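>>> Please work out how this folds:
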Amino acid sequence: MSQKKRVLMICLGNICRSPIAEAVFENEISKRGLKNQWEVESAAIIGYHTGKIPDHRALSTLQENGITNYSHRARQINQNDFNKFDWIFGMDDDNIRDINDIKNLKPMECRAKVELLGSYDPSGEVIIRDPYRDAGSAGFQKAYEQCLRSVTVFLNKYAN
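You can find the predicted model right below:
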């Protein structure tokens, strides 16, 4: 059996979009029977929320969409991630710029392909907007839907 393919989801604080993306990916590989072939994690650009659980609106959005067994503690991306993962997905252009800045701080081998997760969205919504400052949870539901569409297309393309 070959080594698992690894995916890392990144957003600014690792309590909204990237945990949603991680949970969606985990749920999809479970449904497809691919847990022995794929691994997914999520992390933050900044360490502000390190150790915290996802935003309550992110968790309730996942539960409302049938993902009830997800648990996570925020962590910050580190240099080792660039060689541990095959893909590192940012949620918006700022994430991608920050990921590339971190990657270039210490030139080293980088096997990860850095991409916008939304680049796989068949509806063309490339940017997954940060809903953290929103009053309600509509932005979290929208992020969930974007992640689901993007992850589905990504897995259809790369999962055998």
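>>> drop to CA atoms for contacts and neighbour counts, all remaining ones
Noted.
>>> any residues touching the one helix or strand residue 98 maps to, and which ones?
Residue 98 belongs to helix 93-105 when elements are defined using DSSP states H and E. Helix 93-105 is contacted by residues 10-12, 45, 78-79, 82, 89-90, 110, 114-116, 127 when judged by CA atoms under 8 Å, 6 or more residues apart in numbering.
>>> Could you identify the buried members of those?
For these, a neighbour count by 16 or more other CA atoms under 10 Å gives the buried set as 10-12, 45, 79, 82, 89-90, 110, 114-116, 127.
>>> all strands of this structure, in order?
Counting by DSSP state E, residue ranges of the strands within the chain are 5-11, 38-44, 87-90, 113-116.
>>> same for the lengthiest helix in the chain, what does it pack against?
What stands out as the longest helix in the chain, according to DSSP state H, is helix 138-158. Packing contacts for helix 138-158, counted by 3 or more CA pairs under 8 Å, 6 or more residues apart in numbering; DSSP states H and E, involve helix 17-31, helix 56-64.
>>> List the buried residues for that helix?
Of the residues in helix 138-158, those scored as buried under the neighbour-count criterion (16+ other CA under 10 Å) are 139-141, 143-155.
>>> That one vs strand 5-11, what angle?
Between the axis of helix 138-158 and that of strand 5-11 there is an angle of 160 degrees, by axes from the mean of the first three to the mean of the last three CA atoms, to 10 degrees.
>>> Tell me which residues are up against helix 138-158.
16-17, 20-21, 24-25, 28, 57-58, 61-62, 117-122, 125, 128-131.
>>> Mark which of those are buried, thanks.
Burial by neighbour count, 16+ other CA under 10 Å: within the contacts of helix 138-158 this picks out 16-17, 20-21, 24-25, 28, 57-58, 61-62, 117-121, 128-131.
>>> that older thread, between the strands of the chain, which one is closest to residue 71.
Nearest to residue 71 among the strands of the chain is strand 38-44; the distance by CA to CA comes to 11.2 Å.
>>> structure for this one too, so we can compare:
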Amino acid sequence: MISVLFVCLGNICRSPMAEAVFRHQLKEKQLETTIKVDSAGTGDWHLGKVPHEGTRALLDRYGISYEGMRARQVTLEDYTDFDYIVCMDNNNERDVRAIFGSKSDGNTKVFKFMDLLADKKTCDVPDPYYTGNFDEVYELVAAGCVKLLERICEDQLKHSEV
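This next block holds a predicted model:
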């Protein structure tokens, strides 16, 4: 099974939104049993909490489930448990790489979410906890999740050709 972990700062806004949106997209394509999806934060301020009310309201508007989602913190084990670790901004990526240290098996791919959307002018997914703009984040997340699935499919095709 392929596995994806979305990471942001507190795991209540951006990464749970990406987790819910990606799960929804996978369900629409009947791939929800093929790809495991989770989210985590680099900080510990919101451990055990449900997604932010702004994230929940937006997901409700689009009919996207966030049932059972609770904030958790990135762990060292995540490096071996996930194939793709997708960070919402530069700071998250730096912090994730610091957590993982020199651990590297060549299989886990750690990268920024906005690397999936090279045509956009921003390099980070803005944090709506501070900006309040959950709609902007949703637009980026929805488009990026489509690109992520395309990347996973391409990687799997390359892997099967080897």
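>>> TM between them?
Laid over one another, the chains give 0.88 as their TM-score (TM-score structural alignment, normalised by the length of the first structure), with 153 aligned residues with a CA RMSD of 1.7 Å.
>>> quick revisit: okay, the helices and strands packed on helix 138-158 of the first structure in JSON lines with distance to residue 70 of the first structure next?
Shown next, in JSON lines, are those (distance: least, CA to CA, whole Å):
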{"stretch": "helix 17-31", "distance to residue 70 of the first structure": "6"}
{"stretch": "helix 56-64", "distance to residue 70 of the first structure": "8"}
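>>> quick one, which of the ones you listed is nearest to residue 106 of the first structure?
Ranking these by distance to residue 106 of the first structure, with CA to CA as the measure, places helix 17-31 first at 24.0 Å.
>>> angle of that closest one against helix 56-64?
Helix 17-31 of the first structure and helix 56-64 are oriented at 20 degrees to each other (the same axes, to 10 degrees).
>>> tell me, helix 17-31 of the first structure lands on which residues of the second structure?
When the second structure is aligned by TM-score structural alignment, the counterpart of helix 17-31 of the first structure is residues 14-28.
>>> Residues contacting that stretch, please?
The set of residues that contact stretch 14-28 of the second structure without belonging to it, under CA under 8 Å, 6+ apart, is 5-8, 32, 35, 37-41, 51, 55, 59, 64-66, 69, 88, 125, 127-128, 137-138, 141-142, 145-146.
>>> Swap in 7 Å and give it another go.
Residues external to stretch 14-28 of the second structure that are found in contact with it (CA atoms under 7 Å, 6 or more residues apart in numbering): 6-8, 32, 37-40, 51, 55, 64-66, 127, 141-142, 145.
>>> ditto for stretch 34-45 of the second structure
With CA under 7 Å, 6+ apart, stretch 34-45 of the second structure has contacts from 1-11, 15-16, 19, 23, 71-74, 92, 95-96.
>>> So among these, which ones count as buried?
Counted by 16+ other CA under 10 Å, the contacts of stretch 34-45 of the second structure give 3-11, 15-16, 19, 23, 71-74, 92, 95-96 as buried.
>>> From residue 51 of the first structure, how far out is the aligned residue in the first structure for residue 64 of the second structure?
The equivalent of residue 64 of the second structure in the first structure is residue 67 (alignment by TM-score structural alignment). Summarising the geometry, the distance separating residue 67 of the first structure from residue 51 of the first structure, computed by CA to CA, to the nearest Å, is 21 Å.
>>> circling back to that earlier point, okay, the angle between the helix holding residue 98 of the first structure and strand 38-44?
Interaxial angle of helix 93-105 of the first structure relative to strand 38-44 (the same axes, to 10 degrees): 100 degrees.
>>> Could you give me the buried positions within helix 93-105 of the first structure?
Using 16+ other CA under 10 Å as the test for burial, helix 93-105 of the first structure gives 95-96, 98-99, 102-103.
>>> Name the nearest of those relative to residue 160 of the first structure.
Nearest to residue 160 of the first structure among the buried residues of helix 93-105 of the first structure, with distances taken as CA to CA, is residue 96, at 27.3 Å.
>>> what does that closest one align to in the second structure?
Taking TM-score structural alignment, the alignment pairs residue 96 of the first structure with residue 93 from the second structure.
>>> swap in residue 57 of the first structure?
Structural alignment (TM-score structural alignment) places residue 57 of the first structure against residue 54 in the second structure.
>>> Kindly report the same for residue 148 of the first structure.
Checking TM-score structural alignment: residue 148 of the first structure goes with residue 142.
>>> Please state the offset of the helix holding residue 98 of the first structure from the chain centre?
15 Å (CA atoms, centre = their mean, to the nearest Å).
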